[in-house]
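Asks: quick one, what's the 3D model for this:
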Amino acid sequence: MPPLEIHVRPALPTDLSTLHPLINTSYRSSQCWTNEHSLVKDERIPLSALSTLITTPPPNSTILVASSPSDHSTIYGCIQISEIPTHNNEADIGLFAVSPSVQSQGVGKRLLQAACDYARDELGKKVAVLHVISVRRELLDWYCRFGFTETGEREQFVWPELALIPDMQFSVLKKDLV
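Replies: Next up is the predicted model:
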């Protein structure tokens, strides 16, 4: 399937009604090639939290969306880039979601590249960092094909009350941006 034409731009408050279900479907539905529905319960992000991230984001944090070049209200995916205050040269990439209807059409690769470019060019970071649930081998492999490296570091899952498996952990992946 040929790559889908997209325009990458910062998320707007008007995107909330589309982004919120897109994110939660991507993470918690069995419709996607990779998801967490058997690992984590409840929403990936509540509407109020997403609204705050878009309307009053923390310093040096943004959400980018992939939209249709001809209709910016048609959103195909999103990704968040945030400065890591304790690691001066690193940016955290998360809240990465692509609509199940356009997966395998290059949207994810282009969003991830846009996030890395943003971290390097706008935030001045030298390393991109990802936290992926360690049992999600298919996703870890996908990021490695994109140039990320598993560091061997593990961090406890930040929402243990939502975990459906015991002692869930994140694998930490990094990619040099220079």
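
Asks: going forward, measure contacts between C-alpha atoms and count neighbours the same way
Replies: Noted.

Asks: quick check: I23 is in a helix.
Replies: Yes: under DSSP: H, G, I helix; E, B strand; the rest coil, I23 falls within a helix.

Asks: here is the second sequence; please produce its structure so I can put it next to the first one:
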Amino acid sequence: CINLVASCFGRAYIQPQDEIIVTEIEHHANLVPWQMMCKERGAILRVCRVTDTGELDLHHLQELLSSNRVKLVACAHMSNVLGTIHPIRRIVDLAHQHGAKVLVDGAQMVAHGGVDVRALGADFYAFSAHKVYGPTGVGVLYGRKELLRGMPPWLGGGDMIRDVRLDGASYAEPPMKFEAGTPAI
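Replies: Predicted coordinates for the structure are as follows:
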């Protein structure tokens, strides 16, 4: 799901010299997609430090956001390295004050209690189904409808099509617009 957002959000909203922020303790699943997207789009990846106690350095985050070129902050809800639970609502508030969106990697947190994405204010919240004892290879993505509508499809074909002609196609509304191929039947 993070790969889908990195690719589709990147194509829709990221221009050369725009910035993406990650933290220095991200799982590679929430680091590598942003590295790849930044390389493809000519964007700049910034890394927010953590304190000596393993907490996100919110002063450093504020400093990074002050460039006013940040389009997205991607961070884990709970660190897989230290178990630190990041103050997502505070991160979202800071990011939104500077016009940046926030993707939260919920893979470590989702099994430890209820997650209210609306209360968190997250623009995107993603996790793998196997983290809640579901099947492997399946992911869950919450995204704000207006952002999902503005993102191009990731792959093409199947049930993601609203209408197809030889000279073009129109796509289903989210979430189906991101579900290429034959659905599970």
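
Asks: what TM-score do we get after superposing?
Replies: The pair, once superposed, lands on a TM-score of 0.29 when counted by TM-score structural alignment, normalised by the length of structure 1; 95 aligned residues with a Cα RMSD of 5.8 Å.

Asks: longest helix anywhere in structure 1?
Replies: Secondary structure assigned by DSSP state H gives helix 107-121 as the longest helix of structure 1.

Asks: so what's C78 of structure 1 up against?
Replies: By Cα atoms under 8 Å, 6 or more residues apart in numbering, the residues touching C78 of structure 1 are 19, 23, 63-66, 95-98, 111.

Asks: ok, V172 of structure 1 to P10 of structure 1 distance?
Replies: Between V172 of structure 1 and P10 of structure 1 the computed distance is 26 Å (Cα to Cα, to the nearest Å).

Asks: ok, those two, which is more surrounded?
Replies: More crowded of V172 of structure 1 and P10, by other Cα atoms under 10 Å: V172, with 20 against 14.

Asks: which strand or helix spans the more buried one?
Replies: V172 of structure 1 belongs to strand 169-176 when elements are defined using DSSP states H and E.

Asks: quick check: angle from that strand to helix 107-121?
Replies: Strand 169-176 of structure 1 and helix 107-121 are oriented at 60 degrees to each other (axes from the mean of the first three to the mean of the last three Cα atoms, to 10 degrees).

Asks: how many neighbouring residues does S48 of structure 1 have?
Replies: Neighbours of S48 of structure 1 (other Cα under 10 Å): 10.

Asks: hmm, I was thinking of L47 of structure 1
Replies: Residues near L47 of structure 1, counting by other Cα under 10 Å, number 16.

Asks: could you say which helix or strand holds the residue nearest to A126 of structure 2 when sequence neighbours are not counted?
Replies: Closest residue to A126 of structure 2 in three dimensions, ignoring its sequence neighbours and counting by Cα to Cα, 6 or more residues apart in numbering: L141, at 4.5 Å. If you go by DSSP H and E, L141 of structure 2 is part of strand 139-143.

Asks: show me which parts of the longest helix belonging to structure 2 are buried, residue by residue.
Replies: When structure 2 is parsed with DSSP H, its longest helix is helix 2-13. Residues 2-11 are the ones in helix 2-13 of structure 2 that count as buried (16 or more other Cα atoms under 10 Å).

Asks: give the other helices and strands that it contacts.
Replies: Packing contacts for helix 2-13 of structure 2, counted by 3 or more Cα pairs under 8 Å, 6 or more residues apart in numbering; DSSP states H and E, involve helix 32-41.

Asks: helices or strands up against the helix it packs on?
Replies: helix 2-13, strand 44-48.

Asks: now do the end-to-end distance for stretch 90-104 of structure 2.
Replies: Distance between the two ends of stretch 90-104 of structure 2: 13 Å, counting by Cα to Cα.

Asks: nearest spatial neighbour of V102 of structure 2, skipping sequence neighbours?
Replies: Nearest to V102 of structure 2 is V73, by Cα to Cα, 6+ apart, at 4.8 Å.

Asks: ok and the helix or strand where that neighbour lies relative to helix 32-41, angle-wise?
Replies: Counting by DSSP H and E, the element that carries V73 of structure 2 is strand 70-76. Between the axes of strand 70-76 of structure 2 and helix 32-41, defined by the same axes, to 10 degrees, the angle is 160 degrees.

Asks: before we move on, the earlier item: buried stuff in the strand holding V172 of structure 1?
Replies: With burial defined by 16+ other Cα under 10 Å, the residues of strand 169-176 of structure 1 counted as buried are 169-175.

Asks: measure Q35 of structure 2 to D163 of structure 2 for me?
Replies: To D163 of structure 2, Q35 of structure 2 is 34 Å away according to Cα to Cα.

Asks: next one: L72 of structure 2
Replies: Distance check for L72 of structure 2 against D163 of structure 2: by Cα to Cα, it reads 32 Å.

Asks: do N3 of structure 2 as well
Replies: Distance, N3 of structure 2 to D163 of structure 2, by Cα to Cα: 26 Å.
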